[in-house]
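**Student:** Sequence first, predicted coordinates after that:
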Amino acid sequence: MQLLLDANFHRSESWGAGEGPNGPPHRPTARSWEVAKDVVKPGMVAWAIDTFGPFKSLGTDGIFSALLQKVKDLLIGPLVRVFRTSIACKYIQLEWRTAKVVFIRKAGRVQHIIVKDFRPISLTSFVLKTLEKVVDRYLRDRIPQTSPLHTNQHAYRTGYSTESALHAAVAKIEARLEKGGNTQEKTPENLGNTDRILLPEVRRSTQEKDIPRLCQLEIPDPRELVQNAQCHENCNTIMTY
């Protein structure tokens, strides 16, 4: 169990149930509320809720997506107020930060005995996922207009993957060889491990892209999500609460 946690949440620490860091919220200003209202709009919240599959696996709060969709008209108003407050205060409540992590067996493996034979799925609150989708949509609609993504960014983009990154590198090498030149490329050992990108680097990038600071919600390090790990029978799954 600890090997799986160390490999997939390499900066994780164990916390007892109900414990963990929970810093004070930011004191909002008039400008904070303006940005929050610009980001969170009723139509965008409704759109985000509708994008979920109705019976996806739920997080630790027990709220499943079909419930949000069935009573969407009643929830839009309260959710808009809660989301705007979260952004204006730059604060994510501790209950939303708790994730359930399930390790499932990778297909096509003869045996499942080493860490790389399993992959983690993090199940977070659908309420938090709704807020994430709203903020993500806002950033994708606004930021690329003034600060486009680099053409060689293959992580966290639709239609891009480790395969496209390798293809781009190979194409560059082939082009140089066709011109009669020599080439020497260095491939990082952890190519494809985009889950190991450090939060300080993410924060630095958001500053370079001139993303509003209020959209940089105070989401903690992954180690703050791993609280009380339990290994189920035969270690088929591990859940953290």
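**Tutor:** Cool, the structure landed.

**Student:** contacts, neighbours, all on C-alpha from now
**Tutor:** Fine.

**Student:** just the helices in this protein please.
**Tutor:** Using DSSP state H, the helices assigned to the chain run over residues 2-8, 30-39, 42-50, 65-70, 72-88, 94-97, 126-146, 162-178, 199-208.

**Student:** How many residues are close by F126?
**Tutor:** 23 (other CA atoms under 10 Å).

**Student:** Quick check: it touching A66?
**Tutor:** No. Judged on CA atoms under 8 Å, F126 makes no contact with A66 at a distance of 10.0 Å.

**Student:** centroid residue for the chain?
**Tutor:** E132 (8.3 Å; CA atoms, centre = their mean).

**Student:** Can you give me the buried ones in stretch 212-231?
**Tutor:** Within stretch 212-231, the residues scored as buried using 16 or more other CA atoms under 10 Å are 213-219, 222-229.

**Student:** Could you give the separation between the terminal residues of it?
**Tutor:** In stretch 212-231, first residue to last residue: 40 Å (CA to CA, to the nearest Å).

**Student:** Need the max-distance pair from the buried residues of stretch 212-231.
**Tutor:** Greatest spatial distance in these: R213 and A229, 33.1 Å, computed using CA to CA.

**Student:** In contact with Q111, which residues are there?
**Tutor:** D117 (CA atoms under 8 Å, 6 or more residues apart in numbering).

**Student:** Tell me how far it lies from V102.
**Tutor:** Distance from Q111 to V102, counting by CA to CA: 18 Å.

**Student:** With W96 instead?
**Tutor:** 17 Å.

**Student:** What of S147?
**Tutor:** 36 Å.

**Student:** How about D38?
**Tutor:** 35 Å.

**Student:** out of these two, which sits in the busier spot?
**Tutor:** Ranked by neighbour count (other CA under 10 Å), D38 and V102 place V102 first, with 18 against 11.

**Student:** Got another one to weigh against that:
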Amino acid sequence: MGRGSPIPPMLRRKIVDQYQKGVSQRKIAKSLKLSSSTVHNIIQRFRESGTISVCKGQGRKTILDACDLRALRWHCITYRNATVMEITAWAQEYFQKTLSVNTIHRAIRRCRLKLYRSKKKPYLNMIQKRRRFLWAKAHLKWTVAKWKTVLWSDESKFEVLLGKLGCHVIRTKEDKDNSSCYQRSVQKPASLMVWGCMSACGMGSLHIWKGTINAESNASFELLISSSSSSYTFIPVSPTQLHTLVTPHPPPLTPLTIKEEEVNRLFKRLNTRKATGPDSVSPSLLKNCANQLSPVFTDIFNTSLETCHVPACFKISAIVPVPKKTKITGLNDYRPVALTSVVMKSFERLVLSYLKDITDPLLDPLQFAYRSNRSVDDAVILALHFILQHLDSPGSYARILFVDFSSAFNTIIPALLRDKLFQLNVPDSMCSWITDFLTDRRQFVRLGTHVSDLQHISTGSPQGCVLSPLLFSLYTNGCTSGHQSVKLLKFADDTTLIGLISDGDELAYRGTTNTKELKWEQNIRSLTKKAQQRMYFLRQLKKFLLPVKMLVNFYTAIIESILTSSITVWFAAATARDKAKLQCVIHSAEK
């Protein structure tokens, strides 16, 4: 039992007076309706101290004194976003004392601080509103044609990991609008800043911006208005730039034309340690004779692009089997690596750069292989983020399916790839060139000094070609998830399907929501929500003093029809609480 309230001083005085008159303790307790132990303790205290006052107990000594509390308060204000666990670890090290989390909780409250949910930054502060007003005032005389050259952009943030970082802050009640108590908008490297744009010509797609936008880095971009949490920017650009930025992914106006300087630069960058191809042309020869050979090969490359035909000598591959494992058990344990002409690889690099400029914005963002600034770590982190974020909800779990395609590059069908390239705005001439590049190829197997006969193939892309990784990514670009709760992540031919499943999954059939336990709470909640939304229109009609008959007709057609939807199915199994919710809507309509 807990400790009761103390005996009043007047009652203690009466006990002492009766004791001094010779009344026994048992009679005193019986007459005053107190316990014998209470009377005994009061008399015993009177004998020892001669007073009837209650001696102040020693109590539990405070672990943190006033000086310690001042240091704790300073630390909490300096590091407002620190968790209580982090503050406890700091306090134990700083004060050299054993402290619990509850002790720190009480100490924070003694410092007149409290853990609040941090407030989001203001949409626009006074300075930014002033800038917006002055800019609008300075452009009042702009014509419609001039406004069509303005691009509106919006900065957004994609949480990648640790999305709830900095959601709480330690502060006083008065520090609600303190800028240091706001939520942190950018959490590097846990988030990704993305820019979207909109203009009179339409809405563009999201673009990942590399670096910062300012007058020094790009003179054509004039940053006029920026907000702490969300930036809205007016960017005057030329009509040509506007078309380039706003149109999601326009095809290039001219086909690929290779310059002599590009070929010369590629030849001089060749790695002389690389193996030669079937034509026995070594990289060192091309590198040392780049100035003399680049004009010749430039004409050959441009002629090949114009005629959409790849020379037959460039389509020969020497297949070298490379073991995948240390212990070989079968032919599948070898990786068929194709050695192609060094000249053709240089040609492919020029085509690769051209294709990337066209197709990069249209590639699936969840494909992490063969792309710059992406790695295996990004794919694993994003997969874990999807799973952990879903598992934060109670009663949920995730199903993961790992798919690995065998001989992925060999499954590319040139005709299907051509259609996919055309859908990705690749020019028809380039589509024809790639189709010719993949068809009627010749290859032989080389194992030591042994060489097999030539074989003709018209399917697949050789492993070892410069274009093969990008062509495979474009070939599988349409393999995406069509369901919001299913995430499909790809790393080359390794595909991961993450199914985010809630334990309380419900199924809506013909407007009636039924859970797997065959309960109707979710269905009734959905019906009452829809009916309450339509009650707004009934109230507005009543304000216009419409006839009662018309209001009744509106209620019957718009509101009652929702409440009675499939009522014969669920009403008998509905609980009294759910029926009361329905009755509440009906009473509101009657008023």
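**Tutor:** Here it is on my side, so go on. As the structure is a prediction and not an experimental result, all values here were calculated from the model.

**Student:** Any idea what the TM-score is?
**Tutor:** Once superposed, chain against chain, the TM-score is 0.68 (TM-score structural alignment, normalised by the length of structure 1); 196 aligned residues with a CA RMSD of 2.9 Å.

**Student:** wait, what's in contact with the residue with the largest distance to the centre of structure 1?
**Tutor:** Relative to the C-alpha centroid of structure 1, counting by CA atoms, centre = their mean, G180 is the outermost residue, at 43.5 Å. By CA under 8 Å, 6+ apart, no residues touch G180 of structure 1.

**Student:** Against I173 of structure 1, how distant is it?
**Tutor:** Computed as CA to CA, the G180 of structure 1 to I173 of structure 1 distance reads 11 Å.

**Student:** Next: V40 of structure 1.
**Tutor:** 45 Å.

**Student:** Comparing these two, which residue is more hemmed in?
**Tutor:** V40 (22 against 16).

**Student:** Now do the contacts for that one.
**Tutor:** By CA under 8 Å, 6+ apart, the contact set of V40 of structure 1 is 80, 83-84, 134-135.

**Student:** could I get those as TSV with neighbour count and distance to S122 of structure 1?
**Tutor:** Formatted as TSV, these follow (neighbours: other CA atoms under 10 Å; distance: CA to CA, whole Å):
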residue	neighbour count	distance to S122 of structure 1
V80	21	25
F83	26	22
R84	22	25
V134	22	19
V135	22	19
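
**Student:** Tell me which residue of structure 2 matches up with the residue nearest to the centre of structure 1.
**Tutor:** In structure 2, the residue matched to E132 of structure 1 (TM-score structural alignment) is E348.

**Student:** Now I43 of structure 2: closest residue in space, sequence neighbours ignored.
**Tutor:** Distance criterion CA to CA, 6 or more residues apart in numbering; nearest residue to I43 of structure 2, sequence neighbours excluded, is V16 at 6.4 Å.

**Student:** Distance check, the one you found against T38 of structure 2.
**Tutor:** 12 Å.

**Student:** ok, those two, which is more surrounded?
**Tutor:** Legend: neighbour count by other CA under 10 Å for V16 of structure 2 and T38, higher for V16 (20 against 14).

**Student:** For that one, which three-state class applies?
**Tutor:** helix (DSSP: H, G, I helix; E, B strand; the rest coil).

**Student:** State the span of structure 1 onto which the lengthiest helix in structure 2 is aligned.
**Tutor:** Longest helix in structure 2, counting residues (DSSP H): helix 521-543. Under TM-score structural alignment, helix 521-543 of structure 2 corresponds to no residues of structure 1.

**Student:** Where in structure 1 does stretch 281-290 of structure 2 fall?
**Tutor:** Stretch 281-290 of structure 2 covers residues 63-72 of structure 1 once aligned (TM-score structural alignment).

**Student:** Endpoint to endpoint, that stretch covers what distance?
**Tutor:** The first and last residues of stretch 63-72 of structure 1 sit 13 Å apart, counting by CA to CA.

**Student:** That one: which residues count as buried?
**Tutor:** Here stretch 63-72 of structure 1 shows 64-66, 68-69, 72 as buried, counting by 16+ other CA under 10 Å.

**Student:** contacts for it?
**Tutor:** Stretch 63-72 of structure 1 has contacts (CA under 8 Å, 6+ apart) with 46, 49-50, 52-58, 75, 125-127.

**Student:** I only care about these that end up buried; give me the ChimeraX line for that.
**Tutor:** This is the ChimeraX syntax for the buried subset of the contacts of stretch 63-72 of structure 1, where burial follows 16+ other CA under 10 Å:
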select :46,49,50,52,58,125,126,127
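
**Student:** who touches stretch 579-590 of structure 2?
**Tutor:** 524, 528, 531-532, 535, 538, 555, 563.
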